[in-house]
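[1] everything below, folded, please.
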Amino acid sequence: MYSYSLQIQGMTCGGCAASVQRKLDALEDIVSCEVNFATETARIESQEALKPKQLIDWIRSFGFSVQTDHQRFQATDDRFDQASLDLILSTHPEVVSYQINSPLKTLDYTTLPDANDRDLQNQLTHQGLVKATHQDVAIDRTSTTDRTHVWISGILALPLVLQMIGMWFGSSWHLPVIIEWALATPIQFWLGYRFYQGAWAASKRGEANMDTLVALGTTVAYCYSLFQWATLGQDAIGHLYFEASAVVITLVLVGKAIEAKAKHSALESVAALFALKPKTVTCLRHAQEIELSIQELVSGDVLIIRSGERIAADGVIIKGDAEIDASAMTGESIPEYKVTGDSVISGTLVVNGTIR
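    Below is the predicted model:
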């Protein structure tokens, strides 16, 4: 059984995640899959090995994209055998795409974020290449942009809301129609453009999602207000729904900003837990202690964890005893005493003792 994890980009609601999972389940090559909207990930299992590019092409055909990692290597001397490099990269199962630049003596390739490309990097090193130390890093400004859009939308919608609140107290004050239109239009077609994008993408898939609902509802309110204005002129004051479309979009943007902040905090906590896992581990193979990367471990390996080291994988103690600090996982501040036959959790710390 082969397992793959993908970071899917472009999902806007739980309906998008359900759509991706339904379409993945329908593929003959996939045994099972689980798509999580909160973490924007897809866990896929298959009987046969699948190429990353094939997985990405499937997701793209559904109208979404997959996050990839980019690596750059450059030659340190005159050795730069393009034919050999092309053969290495084209046959490596983890490579999604690559580009070789002979004049600059550089090569770039992309993989999935959790791909084990250590052997590939070793092959490139043997070819006389080194990993570039200064690479362009894409900065995710999505959260900052979302917050800015929320503030702009809120400021534009505020006058429309104030006149609506005034009606509750018997006030007949209304903004001029042209002012209402000027305040609502940028919210509808600039700040709300993402909903039209999402609705269009869903319609191409023959589906409807939350973006469809928001785009359809606010567009009807906006267009009906334009119709009232065109037919009644200034008499349309009090019979317009510009504030309805503006407030709906503003509230949805606020909700998405809160959701993004909560998701970011949760992912940071999960990342902090993953950071506790050691990058290398001492493994007992063929009666010899060897150091392996965490990606090289297989089920059934015997690990040796000494005092002061963290446990690299979930397992069962087969020899030794130790006091283990599991506070990062369980919240219990007092170390637990573990003996042969007890289960241990990845990321916990051996305070005292040695175990296998």
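
[2] every contact and neighbour count from this point should use C-alpha atoms.
    OK.

[3] which strands or helices does the host helix or strand of R194 pack on?
    For R194, the host element (DSSP states H and E) is helix 193-204. Where contact means 3 or more C-alpha pairs under 8 Å, 6 or more residues apart in numbering; DSSP states H and E, helix 193-204 is packed against helix 210-232.

[4] one more pass at 10 Å, please.
    helix 14-25, helix 210-232 (3 or more C-alpha pairs under 10 Å, 6 or more residues apart in numbering; DSSP states H and E).

[5] now do it: distance to the chain's middle.
    For helix 193-204, the distance from its own C-alpha centre to the chain's C-alpha centre is 20 Å (C-alpha atoms, centre = their mean, to the nearest Å).

[6] how about that helix: buried residues?
    F195, Y196, G198, A199, W200, A201, A202 (16 or more other C-alpha atoms under 10 Å).

[7] now those residues as CSV including distance to S171?
    Listed next are the buried residues of helix 193-204 as CSV, based on distance: C-alpha to C-alpha, whole Å:
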residue, distance to S171
F195, 34
Y196, 35
G198, 39
A199, 38
W200, 40
A201, 43
A202, 42
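
[8] second chain to compare with the first, below:
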Amino acid sequence: MKSRTYSVTGMSCAACAKAVEKALNKNENINASVNIATEKLNIEYDEKKYDFEKIKNIVQLAGYGLLETLNEEEKVKMHEEKVKSLKNRLILSIIFVIPLFYISMGHMMRLPLPDFINPVKYPLRYTLVQLFITLPIIYAGRDFFIHGFKNLIRKSPTMDSLIAIGSTAAILYSLYATYMTATIDPEYHMNLYYESAGVIITLILLGKFLEIRTKGQTSSAIKKLIGLQPKKAKIIENGAEKEVLIENIKVGNIIIVKPGEKIPVDGKVTSGSTSIDESMITGESIPVTKNIGDKVIGGSINKNGSIQFQATEIGKNTILSQIIKLVEEAQGSKAPISRMADIVAGYFVPIVIFIAVISGVAWYLSGAGLTAALTFFISVLVIACPCALGLATPTSIMVGTGKGAENGILIKSGEALETAHKIRTVVLDKTGTITKGKPVLTDIRTYGRYDKNEILKTAASVEKHSEHPLAEAIVNKAEEMNIEFKDYDKFRAMPGYGIRAEIEGKEIQIGNKKLMNSRKIDLSESESDYNLLSNEGKTPMFISIENELAGIIAVADVVKETSKEAVNKLHKLGLKVIMLTGDNEKTADYIAKKVGIDSVISEILPYQKAEEIKKLQSQGEFVAMVGDGINDSPALAQANVGIAIGSGTDIAIESADIVLIKNDLNDVAGAIALSKATITNIKENLFWAFFYNVIGIPFAAGIFYVLFGGPKLDPMIAAFAMSFSSVSVLLNALRLKLFKVAG
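    From the prediction side, this is the model:
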């Protein structure tokens, strides 16, 4: 089965999306899902049986269009054209609806009318003027009639069908009244509905215009990300600067970036130093210092230094392109909570038509008359709104995933966004997640006549050419303190013990207890220091000079500065926090205590991590796993929600549902809090969409009028209410933009 994403055109509401899904899914070996908010079709199909043209043909037979996936610029252009077209039709409609409304209703409010269309003196002129003014409005709203009746004939009625039926009923009755006025009874001019049809079309156009404008705001995160990439870059070719289009950059090109310019692609600094603002990509507000050898991210902004860097990733392989792809996929996906709204939307329009017919017939048979029956019939059709139901979930997901992306939290799907709010237990890997994942020198203890600088200088000089990670930590500390290294002779590595060398004729040994004991070196003076450092989860190494204990150097994978704060935030969300590590129990317990973790599972092998997650799930726990390494990927996949630290391996990131670009554990709490806020927003939208229809339809049908003697609902007010319901759902979704992820 092949998976693809296409753009669907011509949809106006959730019922349209359902019609496209229905048309595709009734074919064998096709699994289709349509998102009304993004207007995207996500489809899986057997590529031996289907291709784009066949799928396009199925969609066209259902009454809609299908386009190959558009790039962001094409989508923006298409959206702008849609907005412009709707705006022009809305303006045309408003120009004619104002005089239409004035002519039809003005005399009731004792407003003056020109004498030649006075309804008392010239009733036929009065009706004909309204007819001719209504025609341009019908033209402006022609799409409602074209799509509405087409879908009705195909037995897949949509929101457009409701508007088309309601408006047509009003127009046909008005034409009948015009005929009666001209031929039989001049008093029939009192039964005109031209203004209702005109105002309904205008208000629906206004609602659609506001809806599409607001929809544009919900996907602003992707537009911002797209806008980060410059169009051109300067490369060095044959020793000279040359400006090229970004798509012509090749891996290995040396690129020059000056202060204030954007980094065009991913790469590694080869010359110069600077600080770079990566906030739009990582969410990290503080500029990051970059020196030779450091990585730079395409789309970030060079602040204050000129640099040259070598392009390492271009096109779709850059971090920015991958982020855009992830956000687009997430915004186009559906959350499980949307299924209920989809099911309702699929049956909604036929049910509304049935209710409208029943209410109209019932009122007519009750003796209310044809005019009253028609009023109720049109009001029910116009007030019903599957748009609000259809937009309730996808718009919140679009804004929620976009908000996450702006803050360095990449949520891969609507399902992941929804599932995250159910988490009750967070399991954290230790190395690289709670800790920095890189050993650093933490302590130096000295004995006898030696001082700390001398011990560090001696140890670093011996360890300089060792490939052991602990040796690297000692050498890095010495370089950081600008310590000058000594020359050594007779270097010897002793696996399982340590190393031995000579410096200035003196024998130096660095290693564990076994090495010191084998050389019969007295360690009694250092025993309390050794035990204390070991209990703190550090790795102590003894150093002896001329067979005499000179000091202890302790190295540890230190806890990240943000880890304790992050665990506190998870506790505030009511979550249980567990550490899962292959490290020894003593080290694991010390680190867990330091950051406030509830419980520890230690000394497990990489393949056992997924089994431990399974055990927790079997106990009824809803688990999030947070990790960064290849050995974490099975556990990330097993967990209900897998969260990968962004600096981790590609495999870990691929296995995860959520990726934290900033490598900051605080964002775990941020992602869960964002999920909770998004789900709350979706539930609010669904509640108001259902509540609106539960109240609005009976009100339009006249039930409240029968029971309580309340007012009848004019079709024009119904049209306004319908338009407002969709816009209100979108505006509520946009409130998520105010959510503070770091809060």
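
[9] just to revisit the earlier point, quick one: closest of the helices and strands packed on helix 193-204 of structure 1 to I155 of structure 1.
    helix 210-232 (18.2 Å; C-alpha to C-alpha).

[10] now the next helix-or-strand element following that closest one against helix 210-232, angle please.
    Per DSSP H and E, the first helix or strand lying C-terminal to helix 210-232 of structure 1 is helix 242-275. Put simply, helix 242-275 of structure 1 runs at 160 degrees to helix 210-232, going by axes from the mean of the first three to the mean of the last three C-alpha atoms, to 10 degrees.

[11] mean per-residue distance, helix 242-275 of structure 1 versus structure 2.
    On superposition with structure 2, the mean distance recorded for helix 242-275 of structure 1 (mean C-alpha distance after the TM-score superposition for structure 1) is 1.8 Å.

[12] beyond that helix, next helix or strand please.
    strand 280-285.

[13] and the contacts of the helix or strand following that next one?
    Next along the chain after strand 280-285 of structure 1, taking DSSP H and E as the criterion, comes strand 288-293. Applying C-alpha atoms under 10 Å, 6 or more residues apart in numbering, the contact partners of strand 288-293 of structure 1 are 116, 118, 278-284, 302-304, 312.

[14] repeat that for 7 Å
    K279, T280, V281, T282, C283, L284 (C-alpha atoms under 7 Å, 6 or more residues apart in numbering).

[15] neighbour-wise, which of those residues leads?
    V281 (23 neighbours; other C-alpha atoms under 10 Å).

[16] in the stretch 301-450 of structure 2, which spans are strands?
    301-302, 307-313, 409-411, 425-429, 435-446 (DSSP state E, counting those that start in this stretch).

[17] what range does the fourth one cover in structure 1?
    Think strand 425-429 of structure 2. With TM-score structural alignment applied, strand 425-429 of structure 2 matches no range in structure 1.

[18] who are the packing partners of that strand?
    Applying 3 or more C-alpha pairs under 7 Å, 6 or more residues apart in numbering; DSSP states H and E, we find strand 425-429 of structure 2 packed against strand 576-580, strand 623-627.

[19] if you count contacts, what does the last one end up packed against?
    Applying 3+ C-alpha pairs under 7 Å, 6+ apart, one finds that strand 623-627 of structure 2 contacts strand 425-429, strand 641-645.

[20] what's the next secondary structure element after the last one?
    Later in the chain than strand 641-645 of structure 2, the nearest helix or strand by DSSP H and E is helix 650-655.

[21] list the buried ones in that following helix?
    In helix 650-655 of structure 2, counting by 16+ other C-alpha under 10 Å, buried: I651, A652, I653, E654, S655.
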